[in-house]
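[1] Build me a structure from this.
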Amino acid sequence: MARYLCSIRTDDPASLVDGVKVPSGLPKPLREDEIDRLIAAITGDDSFARRDRALVEFLYATGARISEACGLSLGDLDMESSLVRLFGKGSKERIVPFGRGAHRALSDWLDAGGREMLVPGRWRTRDHADAVFLGVHGTRLTRQAAFAIVKKYAGLAGIKEHVSPHTLRHSCATHMLVHGADLRIVQELLGHASVSTTQVYTKVDDELLASVYRESHPRAVRK
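    Down below sits the predicted model:
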């Protein structure tokens, strides 16, 4: 009996096999069609819808951190050139372009009266009067409120995965790499001090490429 008990393995052979490693701290990126669904879920033309649409379009277009978006001031936006000045970690400044979708959404929010309708100038606190994204109390939109906005429309779009503002930053970087953007350009866009930080996105890029291949190539899965 003692010999039998000693013969029983107490270790797990499966533990010797390396599992699939997922880069830590990175959310799963949305597919491009999910981004379209997320934005399409923001319906209506009231001031809240205009603000929320501008926020989501801006986050995906620029890859900005949510703290950078919430800290954005009117003077940081150059609407004529479609450029924005962002202040990242350590107050490091960078200039980032944004496309037509974000430009249109920002114009609807800023120029068409959406911002003024949400919080009239006389209600805004002096310290937050030039904030791009405002909350209902006339102060800058908080990170918590921005998280709630993104989560709300992800639910309305039928996206089951956890979606946060950082998901949009991650999706922006991943989609640019998929479409051929240089890693150094994406590094500058995201405000990473080291390219090694940006390189984690290439792992997800490879996984996404493999997933698309398996789903689209007629002989990817032999029957």
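
[2] Please count neighbours and contacts with C-alpha atoms only from this point.
    OK.

[3] and the residue nearest the centre of the chain, how far is that from K89?
    Central residue of the chain (CA atoms, centre = their mean): L168, 1.5 Å from the mean position. Distance from L168 to K89, counting by CA to CA, to the nearest Å: 18 Å.

[4] same question, L110
    L110 is 26 Å from K89, by CA to CA.

[5] of these two, who's got more company?
    L110 (19 against 13; other CA atoms under 10 Å).

[6] how about the more buried one, what does it touch?
    116, 132 (CA atoms under 8 Å, 6 or more residues apart in numbering).

[7] how much space is there between it and M79?
    10 Å.

[8] what does K89 give?
    For K89, the distance to M79 - CA to CA - is 24 Å.

[9] now do D36
    Taken as CA to CA, the span from D36 to M79 is 23 Å.

[10] one more to line up against the first:
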Amino acid sequence: MASKRLDLVGEAYLDWLTIEKGRSPRTVQSYRQDLLRYEESLETMGRKVTTAQPADIDSHLDRLRNEKKASASIARSRSAIKGLYTFLLDEGALSVDPSVNASAVRVPSRIPKALSEDSVLRLLESISGDDPLSLRDRAVLELLYGTGARVSEIVTLNLSDLSYDEGLLRLIGKGDKERLVPVGRAAHEAVSSWTSPLGRSRLIGEKSLSREDQHALFLNQRAKRITRQGIHLMVQKRAERAGLESVVSPHVLRHSCATHMLAHGADVRVVQELLGHSSVATTQIYTKVSQDHLVVAYTNAHPRASGPTPT
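    Next up, the predicted model:
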């Protein structure tokens, strides 16, 4: 089904995001939905994008708040609106930017939840079968935790992205940015088992593959490229079978990768590069470790932290 279209200036902005800025289809679609809602709000006020006033933007953001939208969603909508007006100003379509003084949206800082190292090990070791689906699921989980990859990066992996000679994996992240990440021994072994005749080839069997699916690293039971939803469902089911009580998702494994690496002394900029964060500030969220861990790390690392307490 075709997406509902914006007015001409809105469509021009989305085209610019796609062609000039290289934004992903998901990002562009999210901005489309945000701007469609904005246009709907303006219509109720008898305005258009090019005639909107600062108060109109604030009214729209208040409307989203009244609808109990999440702070992150409102902040994204504000960002889409400001981006639209910046574009129109640069293109000479407007002489004044009505979004300059738009009310700020405070997004609460959320410390990502990570599994304990024991819980991750329990999850991984609960998959011990040698059937194709077990081999596939173990490989997916090992890569999610071992590389900190996003689920969107896992589903788009092709066989050609594996570079065993160099121990590297090619990932295509947000904005189609490419990065190479190291693959540890456990993940390497799991992926090798999946790509052996007992794994991927056995799952395919006599099924006919499309040209696209022939290149896909991970396939579902119908020998089609696995989807984001498919991986989410698999992770949840495997976590339940392993007896984990906390909510586990691909993103939780990504959080766990970053948290555990930093806890073991990895440099924050190394973790930033591994996760594909454009800003080190995003990675530093993971450094907000518990008070107990901080005390233990300080005591073990500082040369004058140990010894008798002064009286």
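
[11] D36 and M79 of structure 1: who's more crowded?
    M79 (15 against 12).

[12] aligned partner of the more buried one in structure 2?
    Correspondence of M79 of structure 1 to structure 2, assessed by TM-score structural alignment: Y164.

[13] element containing the closest residue to that match other than its chain neighbours?
    Leaving aside its chain neighbours, Y164 of structure 2 sits nearest to H188 (8.0 Å; criterion: CA to CA, 6 or more residues apart in numbering). H188 of structure 2 belongs to helix 185-194 when assigned by DSSP states H and E.

[14] Buried ones in that helix, by neighbour count?
    For helix 185-194 of structure 2, burial by neighbour count (16 or more other CA atoms under 10 Å) applies to 187-188, 190-191, 193-194.

[15] now, which of those sits nearest V289 of structure 2?
    Set against V289 of structure 2, the nearest of those by CA to CA is A187 (26.1 Å).

[16] how near is D76 of structure 1 to I95 of structure 1?
    Taken as CA to CA, the span from D76 of structure 1 to I95 of structure 1 is 9 Å.

[17] any shared contact partners between those two?
    84-86.

[18] Please list only the buried members of these.
    Neighbour-count burial within these applies to 84-86; the criterion is 16+ other CA under 10 Å.

[19] Determine how far the last residue of stretch 141-157 of structure 2 lies from the first.
    14 Å.

[20] What are the contacting residues of it?
    Contacts of stretch 141-157 of structure 2 (CA under 8 Å, 6+ apart): 124, 140, 171-173, 181-184, 186-187, 190, 216-218, 225-228, 231, 235, 250-251, 253-258, 274-275.

[21] ok so, going back, counterpart of the residue nearest to the centre of structure 1 in structure 2?
    Aligned partner of L168 of structure 1 by TM-score structural alignment: L253.

[22] Superpose on structure 1 and give me the mean offset of the strand or helix carrying its match.
    When elements are assigned from DSSP H and E, L253 of structure 2 belongs to helix 250-263. Compared with structure 1 after fitting, helix 250-263 of structure 2 has a mean deviation of 0.3 Å; criterion: mean CA distance after the TM-score superposition for structure 1.

[23] mean shift between the next helix or strand after that helix and structure 1?
    Under the assignment DSSP H and E, the closest C-terminal helix or strand after helix 250-263 of structure 2 is helix 268-275. Aligned to structure 1 and superposed, helix 268-275 of structure 2 gives a mean residue distance of 0.3 Å (mean CA distance after the TM-score superposition for structure 1).

[24] Onto which residues of structure 1 does helix 268-275 of structure 2 map?
    Using TM-score structural alignment, helix 268-275 of structure 2 pairs with 183-190 in structure 1.

[25] Please spell out which residues along the matching stretch are buried.
    Here stretch 183-190 of structure 1 shows 183, 186-190 as buried, counting by 16+ other CA under 10 Å.

[26] again, but for stretch 71-85 of structure 2
    Buried residues in stretch 71-85 of structure 2 (16+ other CA under 10 Å): 73-78, 80-85.
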